[in-house]
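Undergrad: After the sequence you'll find the predicted model.
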Amino acid sequence: MSEAFRGEFTQRVDGKARVSIPAAFRRVLEAGDPDSPRKRIVMVYGDSRRKYTECYTMAGAAALEEKIKRLALGSDRRRMLERNMITLSVTLEIDDDGRIVLPPKVREKCGISPEDVAKGAEAVFAGALDTFQLWKSDVYDAEILRAAEADLASLPEGVDILSLLSDDEGV
């Protein structure tokens, strides 16, 4: 079974905009970039509707790129995905202490202002199996609670959330 990004971790962003990647996430990133001496991460900050940055292993980013390449060259779908998932992204190296420096566009996407950095903002790393999301802590707290409540409200009364895994349930 392959490694997965799971759980939620709150990390402090220091005055130089550096943040430590949780150890459990670093192991997954290492598995997704086995040939590189310094592990890397791809951060996608496109899609202005999202309040977070989506983060991929190198292998995960390559798989995403292959899916986009299979779309018709010049098609609206391909151009939309190229702009939002490829152009509006950055590849970062993880330093020897397990940290990355959050680029200004990533900080802007997450709502982490220069003042927040100076005060030592908190960021949340939220696992999502093949990817993880990077959020500003207070935004994450508000959004995840709202989304979780909406998820459960969408289920018919008495239906267990695990039934969503069943192909024959139709939920």
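TA: Received, thanks.
Undergrad: Going by C-alpha atoms from here, please, whenever you check contacts or count neighbours.
TA: Will do.
Undergrad: so how far is residue 119 from residue 44?
TA: To residue 119, residue 44 is 25 Å away according to CA to CA, to the nearest Å.
Undergrad: And these two? Which one has more around it.
TA: Neighbours of residue 44 and residue 119, each counted by other CA atoms under 10 Å, are more numerous for residue 44; the result is 23 against 13.
Undergrad: all strands of the protein, in order?
TA: For the chain, the strands defined by DSSP state E cover 8-12, 18-20, 40-44, 53-56, 89-93, 99-101, 122-128, 131-136.
Undergrad: List the neighbours of the fourth one that are in contact with it.
TA: With contact meaning CA atoms under 8 Å, 6 or more residues apart in numbering, strand 53-56 is reached by 29, 41-46, 106, 109-110, 130-135.
Undergrad: give me that answer again for 10 Å
TA: If you take CA atoms under 10 Å, 6 or more residues apart in numbering as the criterion, strand 53-56 is touched by 5, 28-29, 32, 40-47, 61-64, 85, 89-91, 105-110, 125-128, 130-136.
Undergrad: another structure for you, compare them:
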Amino acid sequence: MKAIKHFVIAVFGLLSLISCNSDDEFYNAAYVSVPDLITIDTPASYSVGDNVSFHTDFSRYLPEDGFTDPLDIYKTSKAESFGFAYRLEKETAPDVWTSVFDNGDEFSVAEAVYQTATQTYKCDIATPLNSAGNYRLGFGESYTGYQSTDLISRNPENETSVRITTNANNTNGQGYYYFTVN
């Protein structure tokens, strides 16, 4: 009798795993990759008092590999925003980089907020440059490596999470934008 019980439990366990059509359904997550969603403003030069700025403005409808119709990330996740990490560092000694955020944190979090009128997610960040020197702006590392970052949905509980892998313009192979403030 015990063997029959274990067999039935094993069969139902396997059936529950097989009933998912994809990993996305099993983990209640969707993953998309869209290049160049973050734009860094790149003026010819920076002076003390200027801002280093970056922006993102992307549609709720994003292309998804293997599908002809775009993924509606708003409908899928019900997310009012997508968060992503960024850092701004100043070179304090040769090859020694220190965060310039007032609170001393290594990263800060940007939020791309849903705009109902345009059906896009939008974020504008401008950080003041208070002293001369060499700087670098970088974004949180993606699971795919340094060159990209992940925008992660801030969705309600029990809704599908959406992770968008993207990159920023003018970054090097390590994912940094280097610049000098005069």
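TA: All right, it came through fine. Note that the structure is predicted; figures quoted are calculated from it, not measured.
Undergrad: Quick check: TM-score for this pair?
TA: TM-score of the superposed chains, computed with TM-score structural alignment, normalised by the length of the first structure, equals 0.27; 85 aligned residues with a CA RMSD of 5.5 Å.
Undergrad: got the angle for the helix ranked longest in the first structure vs strand 122-128?
TA: Scanning the first structure for the helix with the most residues, using DSSP state H, yields helix 137-153. Using axes from the mean of the first three to the mean of the last three CA atoms, to 10 degrees, one finds that helix 137-153 of the first structure and strand 122-128 are set 30 degrees apart in direction.
Undergrad: so where's the longest strand in the second structure?
TA: In the second structure, taking DSSP E as the definition, the longest strand is strand 81-93.
Undergrad: Strands of the second structure, start to end?
TA: Taking DSSP E as the criterion, the second structure contains strands spanning 29-33, 38-40, 51-59, 61-62, 71-72, 81-93, 96-99, 108-115, 120-128, 133-139, 149-153, 161-166, 176-181.
Undergrad: could I get those strands as CSV with mean neighbour count and distance to residue 10 of the second structure?
TA: Formatted as CSV, the strands of the second structure follow (neighbours: other CA atoms under 10 Å; distance: least, CA to CA, whole Å):
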stretch, mean neighbour count, distance to residue 10 of the second structure
strand 29-33, 17, 26
strand 38-40, 17, 47
strand 51-59, 18, 44
strand 61-62, 16, 39
strand 71-72, 16, 35
strand 81-93, 18, 39
strand 96-99, 15, 52
strand 108-115, 18, 44
strand 120-128, 16, 44
strand 133-139, 20, 44
strand 149-153, 23, 35
strand 161-166, 22, 29
strand 176-181, 18, 50
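Undergrad: Dump those strands to JSON lines, plus distance to residue 16 of the second structure.
TA: JSON lines is the format used below for the strands of the second structure (distance: least, CA to CA, whole Å):
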{"stretch": "strand 29-33", "distance to residue 16 of the second structure": "17"}
{"stretch": "strand 38-40", "distance to residue 16 of the second structure": "39"}
{"stretch": "strand 51-59", "distance to residue 16 of the second structure": "35"}
{"stretch": "strand 61-62", "distance to residue 16 of the second structure": "30"}
{"stretch": "strand 71-72", "distance to residue 16 of the second structure": "26"}
{"stretch": "strand 81-93", "distance to residue 16 of the second structure": "31"}
{"stretch": "strand 96-99", "distance to residue 16 of the second structure": "47"}
{"stretch": "strand 108-115", "distance to residue 16 of the second structure": "35"}
{"stretch": "strand 120-128", "distance to residue 16 of the second structure": "35"}
{"stretch": "strand 133-139", "distance to residue 16 of the second structure": "38"}
{"stretch": "strand 149-153", "distance to residue 16 of the second structure": "27"}
{"stretch": "strand 161-166", "distance to residue 16 of the second structure": "21"}
{"stretch": "strand 176-181", "distance to residue 16 of the second structure": "44"}
